[in-house]
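[1] no sequence on this one, just coordinates:
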């Protein structure tokens, strides 16, 4: 006779049947790239190449395509000339064609729509939609692995796409994006319930509403962040962040910024939320850029509990007591 099913297994099956279906973690593999608008395109490109150490990988019309040395695709950032700074398209690579189809169907099920475009070098078709706050989001799967075209860009190690630059900060990869949003809870609900991100940390204010929320598609502790826009505007950017190899790289970046006239907003210091070591600067077009070192912190637990910070806890400032400066809550792009 077959052995009786353990009660714990029966309970688990019942719990699974009662649990709402959530998108599988991994349908969206990672952030592919982000587009920045700038009224000073030549100076913004120079900031990315000379100060951050990115490489120009292409130029089409008013857009310049740049890549960090450890991203494997054609570009990590697209710098596009516009009258005002801000965030354009954020591209998210799906893990397969089937995963892409699932996420498109999930977006359409919410009542949102999108359209197919194939307008970026090195990439296949992108399905372009918007989050509830109006930020442009593109989903795709097909991509070309970038190959160094010249000897000076070829790496010494075959498992590295490009030689590490010998100038500037030499940031390793595009790490995360922090958007401003009028309604954080609704917009992050779309990212979590429709695209399959996991929330990892959030701020709940005294009146009960969510002031900011961090979420991840990977085992990094966060990929996309939404912070409440105090102006009530929509579709704006708080900052774009690039990861460095070490904390010492960020200290060196602060010295380089001082020597080259790059505006330092705040840092170097350590966040309490997510424990990221950081430096915030402005690129010449006015967009806030973060240099961060979160490489030591991963979310490996499959049942990671959502960490909630209170308004009183956030009022204490950063991890080591640095007060959060006022411009961190008021500066966003485009200007409101």
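    Nice, I can see it. It should be emphasised that the depicted structure is a prediction, and the values quoted were computed from it without experimental measurement.
[2] CA only for contacts and neighbour counts going forward, please
    Will do.
[3] can you pull out the strands in the stretch 51-200 of the chain?
    Along the stretch 51-200 of the chain, counting by DSSP state E, counting those that start in this stretch, strands occupy 55-60, 63-67, 77-81, 86-94, 115-117, 126-130, 136-140, 173-181, 198-204.
[4] Residue 221: which of these is closest?
    Closest to residue 221 of those, according to CA to CA: strand 198-204, at 6.7 Å.
[5] Report all helices and strands that the closest one contacts.
    Under the contact criterion of 3 or more CA pairs under 8 Å, 6 or more residues apart in numbering; DSSP states H and E, strand 198-204 touches strand 210-216, strand 307-310, helix 311-314.
[6] take the one below as the second:
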């Protein structure tokens, strides 16, 4: 077994595109509970109260929806260069960019499905203004209790035509490990869950049932306990937010989940995540069969059809096939 690679430290931030910037910003601040940390051009930078970096969500006004880019922070400048060397040899490099308000220069590349990623090391730590200063010095920001009051960014899910190609790509480009996966009866991989550290996963890919590439499934912020997820459900209900599915417990990864659509149609999750950690350095991938997944979620809730069809930007031509 090859030695695990820890050049990449953690998921840094996600850029989300919205064609309803005013409504989306109101949702993420007042309903979801993020805090604005800066603005630049058509983008607003947002953070959860226990994120240490300047931002973890970059909300960008656009003519479309979906994901702009996904960013990971490396463990050191040397680790960043090692990853750059590997990615350049893979032939998927885009090149260096200056970075945005939250971090220094970053190296951009694309996955086999066309999603844009970047790696960076130099970062801007959040310094709370007086109104956001915490009572405890080991927190970056006070707990404000606004909206769902999510604690930190946890993971995201992207859609891809060929999950097997993604599995090989993520292992080579980022040193990611596959913690769990779905093996379909037709031989394809229906989904893979990846981690770069000892979390159970920081990104997942599931099979896209459309004719498009580079689509977005959801982004997830974590809360402390299941009761926080239930509280979020009431908050979404009172604010007229469409609840797609949940609260319930996932069979894969075991997170207690709640999925909603923000005003532009991007799927967002609130989850009680992080209780399970991968501490075993020789962890073997858990593989779920199609038959097992047809049983639904952990307590029997069926996986709703929109979970396999709704992504952003919206599909121009859906393909009628089922992945469980």
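    Structure received. On a predicted model such as this, the values are computed, not experimentally measured, just so you know.
[7] Make a markdown table out of the strands of the stretch 51-200 of structure 1 and add distance to residue 101 of structure 1.
    Output for the strands of the stretch 51-200 of structure 1, formatted as a markdown table (distance: least, CA to CA, whole Å):
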| stretch | distance to residue 101 of structure 1 |
| --- | --- |
| strand 55-60 | 29 |
| strand 63-67 | 27 |
| strand 77-81 | 25 |
| strand 86-94 | 9 |
| strand 115-117 | 12 |
| strand 126-130 | 10 |
| strand 136-140 | 9 |
| strand 173-181 | 24 |
| strand 198-204 | 20 |
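[8] could I get those as a markdown table with mean neighbour count?
    Supplementary listing: those in a markdown table, determined by neighbours: other CA atoms under 10 Å:
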| stretch | mean neighbour count |
| --- | --- |
| strand 55-60 | 17 |
| strand 63-67 | 23 |
| strand 77-81 | 24 |
| strand 86-94 | 22 |
| strand 115-117 | 12 |
| strand 126-130 | 20 |
| strand 136-140 | 22 |
| strand 173-181 | 25 |
| strand 198-204 | 22 |
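[9] corresponding residues in structure 1 for the longest strand along structure 2?
    Secondary structure assigned by DSSP state E gives strand 8-18 as the longest strand of structure 2. The counterpart of strand 8-18 of structure 2 in structure 1, counting by TM-score structural alignment, spans residues 28-38.
[10] mean per-residue distance, the matching stretch to structure 2?
    Its aligned residues in structure 2 lie a mean 0.4 Å from stretch 28-38 of structure 1 after superposition (mean CA distance after the TM-score superposition for structure 1).
[11] gap between the residue of structure 2 positioned farthest from its centre and residue 44 of structure 2?
    In structure 2, residue 130 marks the outermost C-alpha relative to the chain mean, sitting 29.9 Å out by CA atoms, centre = their mean. According to CA to CA, to the nearest Å, residue 130 of structure 2 stands 20 Å off from residue 44 of structure 2.
[12] what's the answer for residue 101 of structure 2, then?
    10 Å.
[13] which neighbours do the two share?
    Jointly contacting residue 101 of structure 2 and residue 44 under the rule CA atoms under 8 Å, 6 or more residues apart in numbering are residue 38.
[14] okay, the helices and strands packed on strand 198-204 of structure 1, which one's buried deepest?
    With neighbours defined as mean count of other CA atoms under 10 Å, those peak in mean count at strand 210-216, which reaches a mean of 24.
[15] Dump the helices and strands packed on strand 198-204 of structure 1 to a markdown table, plus distance to residue 289 of structure 1.
    What follows is those, written out as a markdown table (distance: least, CA to CA, whole Å):
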| stretch | distance to residue 289 of structure 1 |
| --- | --- |
| strand 210-216 | 17 |
| strand 307-310 | 24 |
| helix 311-314 | 22 |
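[16] looking at these, which is closest to residue 223 of structure 1?
    Per CA to CA, nearest to residue 223 of structure 1 of those: strand 210-216, 4.8 Å.
[17] quick one: that closest one aligns where in structure 2?
    For strand 210-216 of structure 1, the aligned range in structure 2 is residues 189-195, judged by TM-score structural alignment.
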